[in-house]
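Student: Sequence first, then the predicted structure, then my questions.
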Amino acid sequence: MATVTLRHLLVATALLGGCKTAQPAVQTPDTGTTNTAQADCGPAIPGMEALLKPAAFIVLGEMHGTQEAPAFTTRLACHAAAAGQPVRVGLELPVEEQPRIDAFLASEDGALQPLTAGGFWTQKNQDGRSSKAMLQALVRLRELKRAGLPVDVRAFDAGGGDRDATMAAKLLQERALAPRDTFIVLTGNLHARRDKGAPWDPNLRFMSNHLLEAEPGLVTLDMAYLGGSMWACIGRSEDACKVQPLKKARYEEHAATPRIVVQKGATDEGYDGVYGVGTATASPPAVHAATALPTP
């Protein structure tokens, strides 16, 4: 069976757009010399300067299964790392995937099949987290790392009866290992809510609410979009997981172009602000279950 490599994915420029090149100075640990790392981060995102402070902890809430949210995450991470900030990108992937992620990031050839060999990528109900866009995000983050930028990736879905609590605990464990890094975390938008309670349970604590105890400077952003589509599982029937319409815009006044709007009390749903992605586009599963190979 032929090895599947990066050629089978969209090129990185299709993910990010633009042509601005960042050239940060990177210290070489073994020699102490300074090299110039090059990475195309795309145009600056309006509003990012106020957000990307050293040791920032940023949670991006998403609708799973879109092209735009993972691409926005990698673009933001690129700009932070290009400014010289060590960045840890947290992805809502099972912690069991971490060894495969580490091996992929360190690989010379960027082969995708070993990365996607776990059952997460081929399970029956794929809820959007195992999308092409998520796989492309991992490819992009590997490119940034190999370009010399200080970027790492951490899976934080630890499962359990209270996923919000266990995911927060995993992230705080990672934070303890790297207290000076900038954390950029992509998760479902409910997990990103900082306020306690929900209409169906006033005592419910989402992931970000758990994080606030140790990270009072946490900034949570919800995804703003102009409608569109997503890949999601709605219901339990055999065809529940499919392209679903996003019929209504969300935070329409901030959604038209990539931008970040941070303002305490900016939303009524427990976020510090929003990030715009334009019209959302569904991203289907990255791997064909029948062949266990990444889709072209």
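Tutor: Yes, it's here. Numbers count the residues shown, from 1 in each chain.
Student: alpha carbons only for contacts and neighbour counts from here, please
Tutor: OK.
Student: Now for the spatially closest residue to Leu226 that is not a sequence neighbour, how many residues are close by?
Tutor: Spatially, and ignoring its direct neighbours in sequence, Leu226 is nearest to Ala249 (4.2 Å; CA to CA, 6 or more residues apart in numbering). Ala249 has 17 neighbours, counted by other CA atoms under 10 Å.
Student: ditto for Glu253
Tutor: By other CA under 10 Å, 12 other residues sit near Glu253.
Student: For the residue nearest to Leu226, give its distance to Val277.
Tutor: Using CA to CA, to the nearest Å, Ala249 is found at 11 Å from Val277.
Student: A further structure is provided below for comparison with the first:
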Amino acid sequence: MKSFFPLLLLLLLSACATTRPANDIACNAPVNIPEGDLLLFGEMHGSVETPELVGRVACEQAKHGPAALGLEVPTEEQAAIDRYMDSDGSDEARGQLLAGRFWQKGRDGRSSAAMSGLLEQVRLWRLNGLPLSVFAFDSDNGGGRDKALAASIRNFRTQHPDLPIIALMGNIHASGEPFEFSDRTVVTSGTLLQDMNPVSILVRYPAGTVWACMGGSCEIHEIRRSSGSPVSPGFSEGSPRGGYAISFMLPSITASPPAVDQQ
């Protein structure tokens, strides 16, 4: 009978270790996260730091209740993402996640190693009880890219009206104002979602590198240091670009090549 109690204690401790409360998860999120149930982070694709930042913000939001992380990934990849979230994260599971055309052919920075790493981090958080879901919202419905992105986010909100959304997308799409090119005006996703009271957040950086398609080549590109007064890292009011009420300044930015190149 004496040997029963140590065994019982061990089982109880093991149970506690596998049912860790979500509130105990260390998100390492920045301070002063803007309030709102629809946060649109605008990025230059292809960095290590921005997916990490948005993941940490989503993690912090989910510690207070179920939340959703939206990614500018084709909706056709949703089933593969769902399977990966429920997987053991093995090499085989990762291979299945990256088998889709988006990961195999995409070179514009959205299919980066950092993005696949973000999915792995969310999988681990969920394994520890964090109520954070992931949804892909890039859909080509023939009506224009920004309109399609906005429609996908709106559709998700309709289906999940109580879930806060933290979405990561290109910095033109996330703007809350139309974007003026020399030959045309783009009505951005952020503009089309204004009735949902989005908070558009521009991710900034003083200098560094990104993996992006520029000047006819998809590769590592240098981002030169911008002129003007230095800005402290973190969230701040205002932005040098129209359509953004808030900025987040990164200390630096580092290129993240395509995930399939890192396998």
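Tutor: Ah, there it is. Treat the numbers as computed from the prediction; the structure is a model and nothing was measured.
Student: list the residues that contact both of Ala249 and Val277 of structure 1?
Tutor: Here Ala249 of structure 1 and Val277 have 224-225 as joint contacts, going by CA atoms under 8 Å, 6 or more residues apart in numbering.
Student: Would you check how far apart the nearest residue to Pro202 of structure 1 once chain neighbours are set aside and Arg205 of structure 1 are?
Tutor: For Pro202 of structure 1, ignoring the flanking residues on the chain, the nearest one in space by CA to CA, 6+ apart is Lys196 at 7.2 Å. Separation of Lys196 of structure 1 from Arg205 of structure 1 (CA to CA): 5 Å.
Student: The two - which one has more neighbours?
Tutor: Set Lys196 of structure 1 next to Arg205 and count neighbours by other CA under 10 Å: Arg205 wins out with 19 against 16.
Student: can you pull out the strands in the stretch 1-150 of structure 2?
Tutor: Using DSSP state E, counting those that start in this stretch, the strands assigned to the stretch 1-150 of structure 2 run over residues 38-43, 67-74, 132-138.
Student: Now do the second one: everything it contacts.
Tutor: Contacts with strand 67-74 of structure 2, where a contact means CA under 8 Å, 6+ apart, come from 55, 58, 61-62, 102, 110, 131-139, 149, 153, 163-170.
Student: Just to confirm, what residue range of structure 1 does it align onto?
Tutor: Aligned using TM-score structural alignment, strand 67-74 of structure 2 spans residues 87-94 in structure 1.
Student: what's the average distance of the matching stretch to structure 2?
Tutor: Following the fit onto structure 2, the mean deviation recorded for stretch 87-94 of structure 1 is 0.6 Å by mean CA distance after the TM-score superposition for structure 1.
Student: How far away from the center of its chain is that stretch?
Tutor: Between the centre of stretch 87-94 of structure 1 and the centre of its chain there are 6 Å (CA atoms, centre = their mean, to the nearest Å).
Student: Nearest spatial neighbour of the spatially most central residue of structure 1, chain-adjacent residues omitted?
Tutor: Residue closest to the average C-alpha location in structure 1 (CA atoms, centre = their mean): Leu186, at 3.7 Å. In space, Leu186 of structure 1 comes closest to Leu60 once its chain neighbours are excluded; the distance is 4.9 Å by CA to CA, 6+ apart.
Student: The residue nearest to the centre of structure 1: what's it in contact with?
Tutor: Counting by CA under 8 Å, 6+ apart, Leu186 of structure 1 has contacts 59-62, 70, 73, 89-92.
Student: ok, of those, which one's closest to Thr36 of structure 1?
Tutor: Val89 (22.0 Å; CA to CA).
Student: For Arg100 of structure 1, grab the count of nearby residues.
Tutor: Neighbours of Arg100 of structure 1 using other CA under 10 Å come to 16.
Student: That one contacts Leu112, correct?
Tutor: No - if you go by CA atoms under 8 Å, Arg100 of structure 1 and Leu112 don't touch, sitting 9.9 Å apart.
Student: can you give me the helices for the stretch 51-200 of structure 2?
Tutor: 78-85, 91-97, 101-105, 113-127, 145-159, 189-192 (DSSP state H, counting those that start in this stretch).
Student: now these in TSV, with distance to Ser47 of structure 2?
Tutor: Formatted as TSV, the helices of the stretch 51-200 of structure 2 follow (distance: least, CA to CA, whole Å):
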stretch	distance to Ser47 of structure 2
helix 78-85	21
helix 91-97	20
helix 101-105	16
helix 113-127	7
helix 145-159	21
helix 189-192	22
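Student: Would you tell me which of these gets closest to Ser182 of structure 2?
Tutor: In terms of CA to CA, the element of the helices of the stretch 51-200 of structure 2 nearest to Ser182 of structure 2 is helix 145-159, at 18.0 Å.
Student: Superposed on structure 1, what's the mean shift for the closest one?
Tutor: Mean for helix 145-159 of structure 2 is 0.5 Å (mean CA distance after the TM-score superposition for structure 1).
Student: Now do the buried residues in that helix.
Tutor: The neighbour-count check on helix 145-159 of structure 2 (16 or more other CA atoms under 10 Å) flags 145-154, 156-157 as buried.
Student: same deal with stretch 243-251 of structure 1?
Tutor: Per 16+ other CA under 10 Å, stretch 243-251 of structure 1 contains these buried residues: 243-244, 246, 249-251.
Student: Would you work out how far apart the start and end of it are?
Tutor: With CA to CA, one end of stretch 243-251 of structure 1 sits 22 Å from the other.
Student: what's the answer for stretch 124-136 of structure 2, then?
Tutor: 19 Å.
Student: For that stretch, give the aligned segment of structure 1 as residue numbers.
Tutor: Using TM-score structural alignment, stretch 124-136 of structure 2 pairs with 143-155 in structure 1.
Student: rewinding a little: map the residue nearest to Leu226 of structure 1 onto structure 2.
Tutor: Counting by TM-score structural alignment, Ala249 of structure 1 lines up with Ser226 in structure 2.
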